[in-house]
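A.B. asks: no sequence on hand, only this structure:
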């Protein structure tokens, strides 16, 4: 499947007061007609298609080169749409919807039969979220149907936070791209399975464990471990396969002393290196590497999260033999940052 030209609609000046923007209407019409169209959300850019159509959803998998057993997240424009394809809404989900929707939180529900089996990878559940982005909301409102939308990148690559990232990865492979400017949070949504007595975080993201516990109660939220994941088929994206990875091997290093030692060893063996670290460590590291990419301040993890994928893509442009990246505490947003880095790393 290929397209002579991937159309780009520039709507980065759209605001909440939009009234049937012609570019949004055209992009929504293409989705209704079974095409795959990329669009921005507050997390990353998604590649959207009609979640009720097998043929439309198949275009997502083909364009991305995505494994068929990796389920997709369905995006909706209003809470009323839930009952159209969700069998029932657990009480825990009602609480989380009231507190965090629209926003970067995906919830797992028992599904109705009208959701494409390709979306759910044959599971009896479906992952759903309501994005908090003016362009995404406008597009979903115009489309008037549930839209399956994984990240709009080649499968396994760093997720796109700019329309340019989508164009680089998928130009000629998808029908169109809605350019709404850079995404906000920069990492994918938190995925929570709340079909049981405990809220299981299947993928950390924009809503932290601490935030979830603040409304559900302490001890009511747990994070699924790698060991637990191996016992069943994945219920959400990002659980089974290597994701978010640059082309060059990414190695995570816990402290600056070890990082300096690794750089010295690489230099002695003639390997080209890139270091990704916080600006507080730049002075002690940049003289020992071919390129230094500043992730931001260690005191502003939200900024590090927002630019992480962009920085991974920049690191790849150096065509290094190895990319070194320092690690972060697994607390708050740090949990999501480390989840992505560990999935992207050479060691995973």
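C.D. replies: All right, it came through fine. Everything numeric here is computed off the predicted structure, so don't read it as measured data. Residues are numbered from 1 along each chain as shown.

A.B. asks: can we go C-alpha only for contacts and neighbour counts from here?
C.D. replies: Will do.

A.B. asks: most remote residue from the protein's center?
C.D. replies: What lies farthest from the middle of the chain is residue 268; by CA atoms, centre = their mean that is 37.2 Å.

A.B. asks: could you check how far that one is from residue 121?
C.D. replies: 48 Å (CA to CA, to the nearest Å).

A.B. asks: next one: residue 305
C.D. replies: For residue 305, the distance to residue 121 - CA to CA - is 29 Å.

A.B. asks: so how far is the first residue of stretch 69-84 from its last?
C.D. replies: By CA to CA, one end of stretch 69-84 lies 24 Å from the other end.

A.B. asks: ok, residues contacting it?
C.D. replies: 51, 106, 112, 118-122, 126-131, 136-138, 140-141, 144-150, 234-237, 240 (CA atoms under 8 Å, 6 or more residues apart in numbering).

A.B. asks: three-state assignment of the residue lying closest to residue 223 once chain neighbours are set aside?
C.D. replies: What sits nearest to residue 223 in space, not counting adjacent residues and going by CA to CA, 6 or more residues apart in numbering, is residue 201, at 4.6 Å. Judged by DSSP: H, G, I helix; E, B strand; the rest coil, the three-state class of residue 201 is strand.

A.B. asks: picking up where we left off before, name the residue in residue 305 and residue 121 with the higher neighbour count.
C.D. replies: Higher neighbour count among residue 305 and residue 121: residue 305, with 26 against 20, using other CA atoms under 10 Å.

A.B. asks: helix or strand: which one has the more buried one?
C.D. replies: helix 301-316 (DSSP states H and E).

A.B. asks: in that helix, which residues are buried?
C.D. replies: 301-313, 315-316 (16 or more other CA atoms under 10 Å).

A.B. asks: what's that helix packed up against?
C.D. replies: strand 273-277, helix 333-344 (3 or more CA pairs under 8 Å, 6 or more residues apart in numbering; DSSP states H and E).

A.B. asks: following that helix, which helix or strand comes up?
C.D. replies: strand 322-326.

A.B. asks: how far does that following strand sit from its chain's centre?
C.D. replies: 21 Å (CA atoms, centre = their mean, to the nearest Å).

A.B. asks: which elements pack onto that strand?
C.D. replies: strand 250-253, helix 256-268, strand 273-277.

A.B. asks: counting by contacts, list what the first one packs against.
C.D. replies: Strand 250-253 is packed against strand 322-326, helix 333-344, with contacts defined by 3+ CA pairs under 8 Å, 6+ apart.

A.B. asks: below is an additional structure, to be compared with the one above:
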């Protein structure tokens, strides 16, 4: 069964519009890996037409082309305006030079820390001093919440430079389609701080981000039908104190 599925999926992968994230000439090993990965993780029916499988489980070619371009810009240390579950944010990779650009753009107080987010919990755990958390707290941190929730947790010493005057770091497991896929593609978490000048209201639209920063940003993502909401709630994971609701 698996052998037949491999053959079908090889034909499928070779004939589909190719996102920029796949090799230009996939090797037999790469194709086998893709086929097994799709079958075992996505668990789709191999009888579905190949384009329906692609569209249903992998999104559109345009989305993945844009995703690849955004990933390259972030890897190159650029600062981007990206939508989140609530408002627009400024994002960059966790690299000192890139973070310094964000601080300068926002005219931000160095004493303040940053929210870090990813669609993969392992990316967030890499920043957290997990020895100071118990199993229940780690379980809560890994769970998807009914609304966007940022957790304040102990930070590893090597990432203390991200936290301003605090010995904790704010992290969020995101379900936003773009941010989730982007961080999984990058293989790491990213900075996400509200897109605004210090002490000004957060940007709630593409136009507002443009108004604040003009051409100072390397890219602003124009999410269609974006509806702004309240910023994520913030909870101290150890004390359960709600810092923002």
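C.D. replies: Structure's in. What do you need? What you see is a predicted model; the values in this text were computed from it and never measured.

A.B. asks: re earlier: and which of the buried residues of helix 301-316 of the first structure is nearest residue 336 of the first structure?
C.D. replies: residue 305 (8.1 Å; CA to CA).

A.B. asks: just the buried residues of the contacts of stretch 69-84 of the first structure.
C.D. replies: For the contacts of stretch 69-84 of the first structure, buried by 16+ other CA under 10 Å: 51, 106, 112, 118-121, 126-131, 136-138, 140-141, 144-150, 234-237, 240.

A.B. asks: one step back: compare the helices and strands packed on strand 322-326 of the first structure and give me the one nearest residue 186 of the first structure.
C.D. replies: Among those, strand 273-277 sits nearest to residue 186 of the first structure (CA to CA), with 16.8 Å.

A.B. asks: and the closest one, which stretch of the second structure?
C.D. replies: Following TM-score structural alignment, strand 273-277 of the first structure has no partner segment in the second structure.

A.B. asks: quick one: buried residues of that strand?
C.D. replies: For strand 273-277 of the first structure, using 16+ other CA under 10 Å, the buried residues are 273, 274, 275, 276, 277.

A.B. asks: measure residue 76 of the second structure to residue 95 of the second structure for me?
C.D. replies: 10 Å.

A.B. asks: excluding its backbone neighbours, what's nearest residue 67 of the first structure?
C.D. replies: residue 61 is the one closest to residue 67 of the first structure (CA to CA, 6+ apart), at 7.1 Å.

A.B. asks: aligned counterpart of the one you found in the second structure, please.
C.D. replies: By TM-score structural alignment, residue 61 of the first structure lines up with residue 103.

A.B. asks: average gap between the strand or helix carrying that match and the first structure?
C.D. replies: Taking DSSP H and E as the definition, residue 103 of the second structure sits inside helix 96-106. Its matched residues in the first structure lie on average 0.8 Å from helix 96-106 of the second structure after superposition (mean CA distance after the TM-score superposition for the first structure).

A.B. asks: in which helix or strand would I find residue 8 of the second structure?
C.D. replies: Secondary structure (DSSP H and E) places residue 8 of the second structure in helix 2-15.

A.B. asks: residue 184 of the first structure now?
C.D. replies: Here residue 184 of the first structure is assigned to no helix or strand, by DSSP H and E.

A.B. asks: how about residue 213 of the first structure?
C.D. replies: Residue 213 of the first structure belongs to helix 209-216, assigned by DSSP H and E.

A.B. asks: so that helix matches what in the second structure?
C.D. replies: Going by TM-score structural alignment, helix 209-216 of the first structure sits over no part of the second structure.

A.B. asks: what angle separates that helix from helix 333-344?
C.D. replies: 130 degrees (axes from the mean of the first three to the mean of the last three CA atoms, to 10 degrees).

A.B. asks: quick check: next helix or strand after helix 209-216 of the first structure?
C.D. replies: Counting by DSSP H and E, what follows helix 209-216 of the first structure is strand 221-223.

A.B. asks: look up the closest residue to the residue mapped onto residue 50 of the first structure from the second structure, ignoring the ones flanking it.
C.D. replies: In the second structure, the residue paired with residue 50 of the first structure is residue 93, using TM-score structural alignment. Spatially, and ignoring its direct neighbours in sequence, residue 93 of the second structure is nearest to residue 190 (4.8 Å; CA to CA, 6+ apart).

A.B. asks: same deal with residue 179 of the first structure?
C.D. replies: residue 10 (4.8 Å).

A.B. asks: what does residue 54 of the first structure give?
C.D. replies: Using CA to CA, 6+ apart, the closest residue to residue 54 of the first structure is residue 116 (5.6 Å).

A.B. asks: and for the one you found, the neighbour number?
C.D. replies: With other CA under 10 Å as criterion, residue 116 of the first structure counts 21.

A.B. asks: find me the equivalent region of stretch 197-209 of the second structure in the first structure.
C.D. replies: Under TM-score structural alignment, the match for stretch 197-209 of the second structure is residues 154-166.

A.B. asks: if you could redo that for stretch 5-14 of the second structure, that was the one I meant.
C.D. replies: So stretch 5-14 of the second structure sits over no part of the first structure, by TM-score structural alignment.

A.B. asks: tell me the buried residues in that stretch?
C.D. replies: 5, 6, 9, 10, 12, 13.

A.B. asks: one step back: of the buried residues of strand 273-277 of the first structure, closest to residue 163 of the first structure?
C.D. replies: Closest to residue 163 of the first structure, out of all of those and judged by CA to CA, is residue 276, at 23.1 Å.

A.B. asks: would you check how far apart the closest one and residue 265 of the first structure are?
C.D. replies: 17 Å.

A.B. asks: what's the answer for residue 183 of the first structure, then?
C.D. replies: Residue 183 of the first structure is 38 Å from residue 265 of the first structure, by CA to CA.
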